[in-house]
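Novice: Okay, predicted coordinates and the sequence, questions at the end:
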Amino acid sequence: MALESQAGALSPVMVFALVGALGVGAQWLAWRLRMPAIVLMLLAGLAVGPGLGLFDPARDIGPLMGPMVAIAVAIILFEGGLTLNIHSLRGAAEGVWRLVLIGAPVGWLGSTLALHYAAGLEWSIAAVFGGIMIVTGPTVIAPLLRQARLTRRPAQLLQWEAIVNDPVGALAAVLAFEVVLVLNTSETAASAVWAMARGITIAIALGLAAGWGLSRVFRDGKVPEYMKVPVLFAVLLGVFALSDGVLHESGLLTVTVMGVYIANADLPSYAELRRFKEHATVLLVSGVFILLAASMNLEALALLDARAAIFVVVTILLVRPLTVLLSLIGTKLPLNERLLVAFTGPRGVVLVAVAGLFGERLVALGFEDAARLTPLAFALVAATVVLHGFSLRPMGQLLGLAGQGTPGVIITGGSQFATSLGRALQAIEVPVLISDPNRSRLRSAREAGLPTFFGDILSEAAEHGVEIMNFGRILAVSDNDAYNTLVATDLAPEFGRDNVFQLRRAKQEHARHALPASLGGRIILGDLGHYELAKRMTEGWSVRTTTLSETYDFDAWQADNPEAVILAELNSSGALTFITSETKPKWASGHSVIAVARGPADRASKRG
């Protein structure tokens, strides 16, 4: 197959390969460099698009570009709706409704004023674009929240606002456009209002019907497990197309309503559905941002002038803060949470996609200024993505709303070992939490002043009561091997499989008791199971920390502690690594050995 379908144009296969490689590669590189993934994706798209001219979506994809982006955004919004469980709101519910019911119209007005007075657009165009600017894209907020590790309530506020306001903003733009259409064509106001009302009603009805129908057939076993995700995709695309055919952009509302309904239907297979959708969304967000950035051309960017820069600054530093602070007046939300939400308003692909659509339509009606909508939208997206990508986590930490320092450790299973390990971790300033559904097993931890959670770490109470953003690893060390395996398996997707550990299971070396690699976590403490570990702890062993030096290296420590079982390594920069059979510790000078050894913790060697 030829690499190029025509002179200078990439073949469709090469296009998909390039977008996939750039998108996923940018996300991986961002993870390695601990940078905001959105920023690298934007830079990658700009580099291959207007920068080097290697890729032009309009040339290489053609008329399929619009439908591809529309479907991708629909799937992203649906996945966002799947995360909106009403029970998870709790303290954030009032703030969310205010940001939607008050924030949307206030933001529309403020954005319209900024577009007219700062950017210089005429009122009709400013009103259409102002409606689109309500959105704070879920395509952006999800990766930012993953990287920032905010506390639960402000994260919920930002996530719910982004997902709910996305279709609201698109429909606001439709409403404004219909008004402009009535004023500039022979269409009557009555017909425009009827079209809007009919489209919104059908969109909500379709979303509810699809959500109810899928929930019913999934719960009743009418669809086999292996077909649930394909059926979900087929229905999603069908209702999106039907709704969009009645009223353009109403499909976004349909899929959001459908996702929220399924999220609150208590389906047994909900976790599997959501997990698959999350994986699909990572790929789609990557692809959409590469396409978005590569679609810009030098002619469009040349339309950006000083007034465009003023507009971006006014939107970020004036319109967004005023909208949020006015919306949240009278709520019980503390000031630090209001400020964080007020100064966090990243825009995403929906803004650019819808701006491009209405920009073309308004230009066709004779509004020459509408040609500036797409570059203005791109400038706002680029500015907010870069700004919030680098500032959200530091601002969250400054306001006390983001995890700080070394990610903590959750220990499931209260015991003498758990308490000893908790004290050792606290001593090296690593946050720790000990969880157990049996209150009596947490007694020694509470007496030692360690944070505890009474309950099952897999329960809904833990989901709402434990600030997961403070923790990066989990150790399942209870006396129940099956429960340890369940905890490790269930939480592996959330923490990452490299960060989930458990004790050796009894008889795990026998084929009859062996489990596949997909179940359980990584084994710590070698051959020590719970029974052997508990026995040693009752004999006076403890978790001890020893710092190595030039004069007291690892070999010397091992000679002094021949029976010790190594648990973890703390390097000189404060990074903690739990030791498994696959780990290769460095044991350099300045590193600390954390081990289960004879003697109380206060007898830890001082030779380092």
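Specialist: Arrived safely. Fair warning: this is a prediction, and the values are worked out from it, not measured in the lab.
Novice: From now on I want contacts and neighbour counts done on CA atoms only, so please keep to that.
Specialist: Noted.
Novice: Following element in sequence after the helix or strand containing residue 24, please.
Specialist: Counting by DSSP states H and E, the element that carries residue 24 is helix 12-33. Proceeding N to C from helix 12-33, the next assigned helix or strand is helix 37-46, under DSSP H and E.
Novice: elements contacting that following helix?
Specialist: Helix 37-46 sits against helix 12-33, helix 138-148, helix 270-295, helix 373-398, with contacts defined as 3 or more CA pairs under 8 Å, 6 or more residues apart in numbering; DSSP states H and E.
Novice: Need the residues that contact the helix holding residue 24.
Specialist: Residues from elsewhere that reach helix 12-33, judged by CA atoms under 8 Å, 6 or more residues apart in numbering: 3, 36-38, 40-41, 44-45, 55, 60-61, 283, 286-287, 289-291.
Novice: Whichever of those end up buried, select them in PyMOL.
Specialist: One line in PyMOL is enough to select the buried ones among the contacts of helix 12-33; burial here means 16 or more other CA atoms under 10 Å:
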select buried, resi 36+37+38+40+41+44+45+55+60+61+283+286+287+289+290+291
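Novice: Okay, buried residues for the helix holding residue 24 please.
Specialist: 14-15, 18-20, 22-27, 30.
Novice: With stretch 301-311 instead?
Specialist: Applying 16+ other CA under 10 Å to stretch 301-311 flags 301, 304, 308-309, 311 as buried.
Novice: Could you dump those residues into CSV with secondary structure and distance to residue 194 added?
Specialist: Formatted as CSV, these follow (DSSP: H, G, I helix; E, B strand; the rest coil; distance: CA to CA, whole Å):
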residue, secondary structure, distance to residue 194
301, helix, 38
304, coil, 37
308, helix, 36
309, helix, 39
311, helix, 34
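Novice: closest to residue 360 among the residues you listed?
Specialist: residue 301 (16.3 Å; CA to CA).
Novice: Please tell me how far residue 176 sits from residue 125.
Specialist: 9 Å (CA to CA, to the nearest Å).
Novice: Export the buried residues of helix 12-33 as JSON lines, with columns for distance to residue 275.
Specialist: Supplementary listing: the buried residues of helix 12-33 in JSON lines, determined by distance: CA to CA, whole Å:
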{"residue": "14", "distance to residue 275": "28"}
{"residue": "15", "distance to residue 275": "27"}
{"residue": "18", "distance to residue 275": "25"}
{"residue": "19", "distance to residue 275": "23"}
{"residue": "20", "distance to residue 275": "20"}
{"residue": "22", "distance to residue 275": "23"}
{"residue": "23", "distance to residue 275": "20"}
{"residue": "24", "distance to residue 275": "18"}
{"residue": "25", "distance to residue 275": "21"}
{"residue": "26", "distance to residue 275": "21"}
{"residue": "27", "distance to residue 275": "18"}
{"residue": "30", "distance to residue 275": "22"}
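Novice: Please compare the first structure with the one that follows:
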Amino acid sequence: MKQTGTLTVIISMAVGIFGQTLASHLKIPAIILLLFLGVSIGPDGLGLIDPSRLGNLLATIVGFAVAVILFEGGLQLEVRRLRRQATVIQRLIGSGAIITAVLASLTCYYIMGWEWQICLLFGTLVIVTGPTVVTPLLRRIKANRRLHTILEAEGVLIDPVGAIIAVAALDFVIGSQATDAFWDTMLFLISTLAFGFLAGVAGGFLIGYSLKLNKLIPRDLENMYTLALVILLFEVCNQVLHESGIMAVTVAGIIVGNMKLPATHRLLHFKEQLTIMLIGFLFVLLAADIRMVDVIALGWPGIGVVLSLIFIVRPINVLWSARGSRLSWNERLFMCWLAPRGIVAAAVASLFAFDLSRAEIGGGTEMRALVFLVIASTVVMQGLSAGPIASLLKVRRKSNWGYVIIGANQVSRVLAKILSFNKEDVVLVDSNSASFYEASEEGFRVIYGNALEESVLMRAGIDVRRSVIASTPNNDLNIMALKRTKDFDHNIRVCIATQRNSHVDEKVVKSMEARTLFGCRTDFNLWLHRISQGTAVVWKLRTEQGAKFKLSSDNIADGPNNDRSVLFLAAKPKGYWEPAFDGMEIGENQELFALVYTDLTEENVLDWLAEYKISRLEATKIDDLKLVSPESDH
């Protein structure tokens, strides 16, 4: 079979998807398999593909792919979370990056014995950690929220910074004979970072506001529209100022991702799928472009450099960056261990080898081989060991912690505020734009999307939650969402709101072992109307000595004579607030919350509660009910 550039692209893409699929089944980092497959089908293996056939087109393909990958990475960064760890993150991508570059360069110089120019380039190339490796790894091992925020942000933000620093270093090396080479390099570095940042802010707001304007961009064109603008932003910035595009698309992604747009979920879903394909394609392609004879020729000195980066350079960087922070020593140790390199290091190293060859400067091939060895070693060692080490250091996220509520309507938000008194995460999921915006304005963490999609439920963190609550006026949606939840984790506890006087398949509800929310079927839309009209208040209640009953429609649940004047929301039978459900046992000296209809005589409700030995502690207007921020889940 004759090798062509077209065939190389198609086979790389197909093998990349195959590798991602197989890695998912084997539950190992995909890049381990992708690197192996790339080498196996390249010129040093079966010879099915030859990246050199692409010529100059390789750099263009790699550039556009990296732009999409980093835009998607930026979409996932929540500025609100970044602020809490801002000092550590700033040090990691600022002074920490310089520490890594300098120490890696010195390590390379003294161990490998190369020319200082090549060692400098190597040092700048290994600044970056790989978000395409780090983020999936953090999700798989369920690292705690603080570590996840810091390491994910480092992976995304260090890539454009590191790549621009590396390009500046390349320009310095190629033009090092010039008198003003150093100052020209510094000017290039500062101007590229500044221009890329400003262009990214402008581009991000342009994309975001155009998506926000009602019906300007048809819903079925949102993804392709955004993709086109991202690539356009990347290329225009590069034409104006060389290599500024990578910073621009990363910043644009952060801007769009934090504008709380309903389209953001659809963009994330599309970009995640596209990124998976591009990562597989790029790693196979770039691994195939490496000559294994060059890697083997590095010998023990090459392994020495890798070990120095892992056990000396990275710990120094982390200990410097984390000084004075609230990070525990276990969290710092985990950060010291986890710094796998990824696609940006591989891509830039390949481009540098080509540029150095064209400038008739030797050492580019060996440098690329050493970068490949660093990528392969860190991905394999850290990817396979991160889970056990996270368990040993006890830095995994808490299990059985917090709630996911499907529905961001007004009733759900009142319930969520009460559950937040546990100082645990309460995440709302909704695909209604109005509810999404209202909940976001009130400070809730809201996932915009379809609760029937596994990716949406995973973003809400159902794998570590105490319970999932379906709280919408739509019975069918509630049932289907909880069935989807149970398909993911059969043991997770679920509660379901069911509408009064409507058909519900009780067999399905029982098969899911679902509890009926609020203790009985309820008229959900009636309570939504009452809250919107201001005719419902929240009562905090306490049971008296000798109280003992179960919440149910046959006992106590819906108000005097089942007149729908009371809606029990939550109780505290086990020391923490949990949603009220049918069969919940309430004993003496326990606290409850309920919604109460204010247009009825207050004395009637109080007398009815007194029959069950329940007294009112306080009444609170719904607007005065405060959301409590969760404690860190570390």
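Specialist: Yes, it's here. As the structure is a computational prediction, the values presented were derived from the model and not from experiment.
Novice: Of residue 176 and residue 125 of the first structure, which one has the most company?
Specialist: Using other CA atoms under 10 Å, the more surrounded residue of residue 176 of the first structure and residue 125 is residue 125, with 25 against 19.
Novice: Just give the number of residues close to the residue lying closest to residue 50 of the first structure once chain neighbours are set aside.
Specialist: Ranked by CA to CA, 6 or more residues apart in numbering and with sequence neighbours excluded, the top spatial neighbour of residue 50 of the first structure is residue 297, at 5.2 Å. Neighbourhood size, residue 297 of the first structure [other CA under 10 Å]: 16.
Novice: Tell me how far the counterpart of residue 252 of the second structure in the first structure lies from residue 530 of the first structure.
Specialist: Aligned by TM-score structural alignment, residue 252 of the second structure pairs with residue 258 of the first structure. Distance, residue 258 of the first structure to residue 530 of the first structure, using CA to CA: 46 Å.
Novice: between those two, who's got more neighbours?
Specialist: For residue 258 of the first structure versus residue 530, the count of surrounding residues by other CA under 10 Å is larger for residue 258: 30 against 21.
Novice: Work out for me the element that one sits within.
Specialist: helix 250-263.
Novice: Now do that helix against helix 270-295, angle only.
Specialist: 150 degrees (axes from the mean of the first three to the mean of the last three CA atoms, to 10 degrees).
Novice: In the first structure, which residue range corresponds to stretch 606-614 of the second structure?
Specialist: Going by TM-score structural alignment: stretch 606-614 of the second structure matches no residues.
Novice: Help me confirm that residue 177 of the second structure is found in a strand?
Specialist: No: applying DSSP: H, G, I helix; E, B strand; the rest coil, one finds residue 177 of the second structure to be coil, outside a strand.
Novice: Translate it into the numbering of the first structure.
Specialist: With TM-score structural alignment as the criterion, residue 177 of the second structure matches residue 184.
Novice: and the closest residue to its match other than its chain neighbours, how far is that from residue 121 of the first structure?
Specialist: Of all residues not flanking residue 184 of the first structure in the chain, residue 365 sits nearest, at 7.8 Å (CA to CA, 6+ apart). In this structure, residue 365 of the first structure and residue 121 of the first structure are 15 Å apart, going by CA to CA.
Novice: which of the two has more neighbours?
Specialist: residue 121 (20 against 14).
Novice: Hmm, residue 369 and that one touching each other?
Specialist: Yes: in this structure residue 121 of the first structure lies within contact range of residue 369 using CA atoms under 8 Å: 6.5 Å.
Novice: can you give me the strands for the first structure?
Specialist: 4-6, 9-10, 408-412, 432-436, 452-454, 471-476, 500-503, 522-524, 541-547, 565-570, 576-578, 592-598 (DSSP state E).
Novice: Residue 446 of the first structure is nearest to which of the ones you listed?
Specialist: Nearest to residue 446 of the first structure, of those and by CA to CA, is strand 452-454 at 6.9 Å.
Novice: list the helices and strands the closest one packs on?
Specialist: Short answer (3+ CA pairs under 8 Å, 6+ apart): strand 452-454 of the first structure packs on strand 432-436.
Novice: Between strand 471-476 and the strand it packs on, find me the angle.
Specialist: 40 degrees.
Novice: what packs against strand 432-436 of the first structure?
Specialist: Against strand 432-436 of the first structure (3+ CA pairs under 8 Å, 6+ apart) you get strand 408-412, helix 416-427, strand 452-454.
Novice: In a markdown table, list those along with distance to residue 344 of the first structure and mean neighbour count.
Specialist: Shown next, in a markdown table, are those (distance: least, CA to CA, whole Å; neighbours: other CA atoms under 10 Å):
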| stretch | distance to residue 344 of the first structure | mean neighbour count |
| --- | --- | --- |
| strand 408-412 | 26 | 25 |
| helix 416-427 | 33 | 21 |
| strand 452-454 | 32 | 20 |
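Novice: before we move on, the earlier item: could the strands of the first structure go into JSON lines alongside distance to residue 160 of the first structure?
Specialist: As requested, these are arranged in JSON lines below (distance: least, CA to CA, whole Å):
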{"stretch": "strand 4-6", "distance to residue 160 of the first structure": "43"}
{"stretch": "strand 9-10", "distance to residue 160 of the first structure": "39"}
{"stretch": "strand 408-412", "distance to residue 160 of the first structure": "27"}
{"stretch": "strand 432-436", "distance to residue 160 of the first structure": "28"}
{"stretch": "strand 452-454", "distance to residue 160 of the first structure": "27"}
{"stretch": "strand 471-476", "distance to residue 160 of the first structure": "23"}
{"stretch": "strand 500-503", "distance to residue 160 of the first structure": "29"}
{"stretch": "strand 522-524", "distance to residue 160 of the first structure": "35"}
{"stretch": "strand 541-547", "distance to residue 160 of the first structure": "43"}
{"stretch": "strand 565-570", "distance to residue 160 of the first structure": "38"}
{"stretch": "strand 576-578", "distance to residue 160 of the first structure": "34"}
{"stretch": "strand 592-598", "distance to residue 160 of the first structure": "42"}
